[in-house]
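Novice: I'll drop the sequence and a predicted model, then ask my questions.
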Amino acid sequence: MLFKELEDKYFKNEGFSSIRRTVRGLVKDADGNFVMLKIEGEDFFGIRNHYETPGGGVEVGEGYEKALLREMEEELGVLCEIESFLGMVVGHYNLLNRINVERYYVCRIVGETSSNQTDVEKVLIKGIEHKPLNEWLEILKTGDSSVDKLVHDRDYQAFKYYADQCNM
């Protein structure tokens, strides 16, 4: 189920050279709050100061659900149980000349493990925050930079779709 296609209105479109398959988690903790990564720093995107759902690319030969559970362990240091597949956001990222097909899942934390973040993630991930859904929906309506707005809009669409499906 595709619930949103996002056009990049911040960077010039010079065509797309690749498609990336990704998985992202709307991760619930034991209190029913949702977990997001706090991203700060500078990379090829520019200065970043935003929140982001945990997730990432699907490796060659890896299934979507396996990739999701791996990403939750790597980025959050948690074991998760998948509750449901929510749907997809297709994002056009002009700066990367890439289209991302983001598969969102709803999952809940069932245990802890050690994280195994990449070197880039170790630099950019400044923390993990737990907040109720309504707070995330408000936070994700804003962003300081173009990259912050792109990421927040993508994740806002997923949280909003989830809220609509649950009649919240």
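Specialist: Done, it's in.
Novice: all contacts plus neighbour counts: C-alpha atoms, from now on.
Specialist: OK.
Novice: Can you give me the neighbour number for Leu150?
Specialist: Neighbour count of Leu150, defined by other Cα atoms under 10 Å: 23.
Novice: Is it in a helix, a strand, or coil?
Specialist: helix (DSSP: H, G, I helix; E, B strand; the rest coil).
Novice: Pretty sure it sits against Glu7.
Specialist: No: contact criterion Cα atoms under 8 Å: Leu150 and Glu7 do not qualify, at 9.2 Å.
Novice: could you measure Thr53 against Asp144, distance?
Specialist: Distance, Thr53 to Asp144, using Cα to Cα, to the nearest Å: 18 Å.
Novice: Give me the more crowded residue out of these two.
Specialist: Set Thr53 next to Asp144 and count neighbours by other Cα under 10 Å: Thr53 wins out with 25 against 11.
Novice: take the one below as the second:
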Amino acid sequence: MLSPYNLAMDIIKEFKDDQYPRKGDWKERRIARGVVINGDGLFALHRIKRNDIFGNYAYYETPGGGIDLKESPATAFQRECEEELGYQVEILGEIGIIKDEYALLSRKNVNYYFLAKATKYVGKHLVSDGDSLIERTLYLPLDEILSLYENLPNKGIPFLLKRRELPIWLKAEALLNREKDALSLAKPPKLY
């Protein structure tokens, strides 16, 4: 079984924004995000469409959002999944932390990533300005998601998201494969 979350997550990567000029003093934002699998073995992925200071782009992003004051990353992730996906989720484990920045927003992010499964549909209730950028939520096999990220352009906001999220999907894939291998080893052999 995957280890329970303990918020002593490893930092997987740290990225500087080399795509846009900085606009002011840096602010830090803590964000809870994750890889969510549904009962059909498909993974949730937002298609984001924006036309703003970053430009006119479409790209993909994991569910998640800002951590409220006095809220743990795990609790924030569960809340964000209810808001954006309409599902309560069970956290299966931690994936890790990605630190990145958005120079146009003068923001440095600490992204806490979890692996979770959708358990109960409770209905979406999008509440933040960022939620309005979600064009739609897709449920796809992992290999299709990896292909979508690998084929994003290597410039602008899509590149920043690709750089942040592709390592998370690859680590989630490794965790799921390790879990599958452990479960198959735990099964007793068939006796003929």
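Specialist: Okay, I see it. Computed from a predicted structure; not experimentally measured.
Novice: Okay, helices next: where are they in the first structure?
Specialist: Using DSSP state H, the helices of the first structure run over residues 64-76, 119-124, 133-139, 146-165.
Novice: Now do the same for Tyr161 of the first structure: its match in the second structure.
Specialist: Per TM-score structural alignment, the equivalent position to Tyr161 of the first structure in the second structure is Lys171.
Novice: The closest residue to its match other than its chain neighbours: how many residues sit nearby?
Specialist: Closest residue in space to Lys171 of the second structure, ignoring its immediate chain neighbours: Ile95 at 6.8 Å, by Cα to Cα, 6 or more residues apart in numbering. Per other Cα under 10 Å, the neighbour tally for Ile95 of the second structure reads 26.
Novice: Mind telling me which residue is nearest the centre of the first structure?
Specialist: In the first structure, the residue lying closest to the centroid (Cα atoms, centre = their mean) is Thr53, at 3.1 Å.
Novice: what does it align to in the second structure?
Specialist: By TM-score structural alignment, Thr53 of the first structure lines up with Thr62.
Novice: ok, now which ones touch its match?
Specialist: With contact taken as Cα atoms under 8 Å, 6 or more residues apart in numbering, Thr62 of the second structure is in contact with 33-35, 44-46, 165.
Novice: burial measure for His50 of the first structure, as a count.
Specialist: Counted with other Cα under 10 Å, the neighbours of His50 of the first structure add up to 24.
Novice: before we move on, what about the one 4 residues further on?
Specialist: Neighbourhood size, Pro54 of the first structure [other Cα under 10 Å]: 22.
Novice: Give me the distance between Ile39 of the first structure and His152 of the first structure.
Specialist: From Ile39 of the first structure to His152 of the first structure the distance is 11 Å (Cα to Cα).
Novice: anything in contact with each of the two?
Specialist: 50-52.
Novice: Mind putting the residues you listed into TSV with distance to Ile139 of the first structure?
Specialist: Output for these, formatted as TSV (distance: Cα to Cα, whole Å):
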residue	distance to Ile139 of the first structure
His50	9
Tyr51	9
Glu52	11
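Novice: So which of those residues is the closest to Asn167 of the first structure?
Specialist: Asn167 of the first structure lies nearest to Glu52 out of these, by Cα to Cα, at 23.2 Å.
Novice: which non-adjacent residue is nearest that closest one?
Specialist: Among residues not flanking Glu52 of the first structure along the chain, Leu37 sits closest, at 5.2 Å (Cα to Cα, 6+ apart).
Novice: Mind telling me what that neighbour corresponds to in the second structure?
Specialist: Checking TM-score structural alignment: Leu37 of the first structure goes with His46.
Novice: Please look at that match and Leu133 and confirm they touch.
Specialist: No: between His46 of the second structure and Leu133 there is no contact under Cα under 8 Å: 9.3 Å.
Novice: More neighbours: the two, which one.
Specialist: Neighbour totals were compared for His46 of the second structure and Leu133, and His46 leads with 21 against 15 (other Cα under 10 Å).
Novice: In contact with the more buried one, which residues are there?
Specialist: Neighbour list for His46 of the second structure: 60-63, 134-138 [criterion: Cα under 8 Å, 6+ apart].
Novice: Just the buried ones from these?
Specialist: 60-63, 134, 137 (16 or more other Cα atoms under 10 Å).
Novice: Tell me which two in the residues you listed are the farthest apart.
Specialist: Thr62 and Ile134, at 10.7 Å, using Cα to Cα across those.
Novice: Which single one of the contacts of Thr62 of the second structure is nearest to Val122 of the second structure?
Specialist: Ala44 (15.7 Å).
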